[in-house]
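Participant: Give me a 3D structure for the following:
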Amino acid sequence: MSLALTGGLRPAPAQAGPAELALATKFACMSCHSQTQKLVGPSFDAIAAKYGGDNPKAVDALVTVIQKGSSGVWGPVPMPANPQVSEADARTLATWILSQK
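Facilitator: Presented below is the predicted three-dimensional model:
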């Protein structure tokens, strides 16, 4: 289990390797997302279902969302920008999220 910034325990992503879990923990992704359930933001499974599959531009699009944020895609709560996440780290996270099936 990973400790979220909110102080609560949330289950770690089932398919996360050490590098992905370390990044998700470092950047507090699990404060708003979980593997299977919508929290503040959509689940990783829902993101993968919507953008994964045969969409070759999905990783690049998700890297942009992770770094620059977005609004209105999953409802009224915006995804905040995370400029502290490097492109390489955002790409690792995006690739992992979109690999969920």
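
Participant: all contacts plus neighbour counts: C-alpha atoms, from now on.
Facilitator: Noted.

Participant: can I assume Phe27 is in contact with Val85?
Facilitator: Yes - with contact defined as CA atoms under 8 Å, Phe27 counts as touching Val85 (7.4 Å).

Participant: Are there residues contacting both of these two? Which ones?
Facilitator: Counting by CA atoms under 8 Å, 6 or more residues apart in numbering, Phe27 and Val85 have no shared contacts at all.

Participant: I'd like the structure of this one too, to check against the first:
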Amino acid sequence: MKSSVIALAALATAALLPTVSFAQGAAELAQKKNCMACHSIDKKVVGPAYKDVAAKYGKDKDAVKKLSEKVIKGGSGAWGPVPMPANTQVSEAEATELVKWILTLK
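Facilitator: Model (predicted):
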């Protein structure tokens, strides 16, 4: 019985590892690319909270593509008068990873 409980706990932990690893990697990428200078996960800083972005775009099937482009090229108007500057230091793959992570933060 004890070994069954340990085995189930190990399986549950293993199932979570890819998610934890993905989330940790994306959060580290957000720090490295200076995204967190203007954004926070749960409160507005200069730009919107990532949870607010996830709530607004979570059901949009084109959100990853649209938001990835906005991360790289910048934009304005969606969240008020302060424009988001272009982030040319962020690659397409990095932008996609960041956006996919942000959309999980509901």
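
Participant: Report the TM-score for the pair.
Facilitator: Put the two chains on top of each other and the TM-score (TM-score structural alignment, normalised by the length of the first structure) is 0.80; 86 aligned residues with a CA RMSD of 1.4 Å.

Participant: Alignment lookup: Leu98 of the first structure to the second structure.
Facilitator: Residue mapping for Leu98 of the first structure onto the second structure gives Leu103, with TM-score structural alignment as the criterion.

Participant: Would you check how far apart its match and Glu69 of the second structure are?
Facilitator: Remark: distance between Leu103 of the second structure and Glu69 of the second structure (CA to CA, to the nearest Å) = 15 Å.

Participant: Now for Ala54 of the second structure: which residues touch it?
Facilitator: Ala54 of the second structure sits next to Ile102, Leu103, Thr104, Leu105, Lys106 when contact means CA under 8 Å, 6+ apart.

Participant: Among the residues you listed, which one has the most neighbours?
Facilitator: Counting neighbours by other CA atoms under 10 Å, the top entry in the contacts of Ala54 of the second structure is Ile102, with 25 neighbours.

Participant: surely it meets Lys56?
Facilitator: No - in this structure, Ile102 of the second structure is not within contact of Lys56 by CA under 8 Å, at 11.2 Å.

Participant: who's in contact with the alignment partner in the first structure of Gly74 of the second structure?
Facilitator: Per TM-score structural alignment, the equivalent position to Gly74 of the second structure in the first structure is Gly69. Contacts for Gly69 of the first structure (CA under 8 Å, 6+ apart) come out as Pro78, Met79, Pro80, Ala81, Asn82.

Participant: All set now, cheers.
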